[in-house]
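J.: need coordinates for the below:
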Amino acid sequence: MDKNFPTIKTDRLLLREITNFDLENIFNGLSNPKVIEHYGISFDSLNATKQQMIWYKNEKQMWWAICSLNNQVFYGAGGLNNIDCKVKKAEIGLWLLPEFWGKGIMKETLPLISDYGLNQLKLNRVEGFVETENINCKRAMSKLDFQLERTMIDCEIKNRKLISLDVYVKTI
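T.: Prediction:
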């Protein structure tokens, strides 16, 4: 573990560094059809998931394991991608295991991560790219003070189909 990696706590959540001990939990999430329906990455084996673990360690990413306060239950992962200190922006991402959907974890976690980026990393902008058809995530972003900035029409291919992305932004 990196002694300098920030741990964030609330009354019920612990956000801590992702470690190799989380490999199975990460695989369980990123191989689950419900999780990956609107997520850009999926894995079909524990071995393949090791690539994601390497990605989490990249200096342009800062991702936390989202756990119960006692660190006994793994809920999901969230963090900042493509951190660009020159331009002072990053992309926010988060996924939860389906059994923890609708329990307010996303609502509690996203502000912690975006506030960390804006206040601790001194970013000017945190962006969230949401598939236009992901109504639940779009609703959550709006409730959490992210502003819809634009829609990028047919900008990516997923499952051999063009998809559009809505860009939500939170600034200082």
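J.: alpha carbons only for contacts and neighbour counts from here, please
T.: Noted.
J.: and stretch 149-158, how far out from the chain's middle?
T.: 19 Å (CA atoms, centre = their mean, to the nearest Å).
J.: buried ones in it?
T.: residue 151 (16 or more other CA atoms under 10 Å).
J.: how about residues contacting that stretch?
T.: 40, 132, 162-169 (CA atoms under 8 Å, 6 or more residues apart in numbering).
J.: want to put them side by side, so please do this one too:
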Amino acid sequence: MQSERLIFRKFNLDDIDDVYEFGSDDETCEFVTWDKHKNLIETKKVVEDIFMKNEYCFAIVEKISNKCIGSFDFRADIKNNSLTFGYVLNKKYWNKGYMSETLNFMLDYAFNTLKVNKVCGLHIKENVASGRVMEKCGLKIEGEFEDAEFFKGRYITLVYRGILRRNYKGE
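T.: I've put the predicted structure just below:
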């Protein structure tokens, strides 16, 4: 699958160095829900045991460089015909529109290929940039959960956003 500047594909072991680059970076990992990677062995385990085993986990690859610059995944709620997504992007590629391009592509995939009724995302309230990406792509705030999780030594507020099929691009 691909958009204008990006390729979305399954992860493979050739991605380990690129995943370690963003998975071990303090700034990139500030708002992700997992601990930053300590070494390449840990990254290899994450790629093999999580990324490669999840049918809906995609490497975000920049076409021009063929570099894996991030990940995007869906978690399915079969009973409710909905998906919840998560993403991370290497900080070297922030503020270039790559995450908005990714989310727009994945929303189209979710609604028009997978035929789900709803797509949801969560972000830490302080992660304003992630909230802007979701808002730009049409996701509306459906609630805030104060002190929702104990995260990296503190309680955090999570912002829950969603979009319904009927509200996606006027449908």
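J.: narrow the contacts of stretch 149-158 of the first structure to those in strands?
T.: Within those, residues falling in strands by DSSP state E are 162-169.
J.: may I see the PyMOL selection of the buried members of the contacts of stretch 149-158 of the first structure?
T.: Entered in PyMOL, the line below selects the buried ones among the contacts of stretch 149-158 of the first structure, by 16+ other CA under 10 Å:
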select buried, resi 132+163+164+165+166+167+168+169
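J.: residue 58 of the first structure matches what in the second structure?
T.: For residue 58 of the first structure, the aligned residue in the second structure is residue 53 (criterion: TM-score structural alignment).
J.: got it, and residue 49 of the first structure?
T.: The alignment partner of residue 49 of the first structure in the second structure, by TM-score structural alignment, is residue 43.
J.: neighbours around that match, how many?
T.: Around residue 43 of the second structure there are 23 other residues, counting by other CA atoms under 10 Å.
J.: quick check, it in a helix?
T.: Yes. Assessed with DSSP: H, G, I helix; E, B strand; the rest coil, residue 43 of the second structure lies in a helix.
J.: matching residues in the second structure for stretch 102-109 of the first structure?
T.: Under TM-score structural alignment, stretch 102-109 of the first structure corresponds to residues 95-102 of the second structure.
J.: got the buried residues for that stretch?
T.: Buried residues in stretch 95-102 of the second structure, counted by 16+ other CA under 10 Å: 98-102.
J.: with stretch 79-95 of the first structure instead?
T.: Neighbour-count burial for stretch 79-95 of the first structure, counted by 16+ other CA under 10 Å, picks out 79-81, 83, 89-95.
J.: how about these, which pair is most distant?
T.: For those, the farthest-apart pair by CA to CA is 89 and 95; their separation is 20.4 Å.
J.: and residue 121 of the first structure, what is it in contact with?
T.: By CA under 8 Å, 6+ apart, the contact set of residue 121 of the first structure is residue 85.
J.: noted, bye for now.
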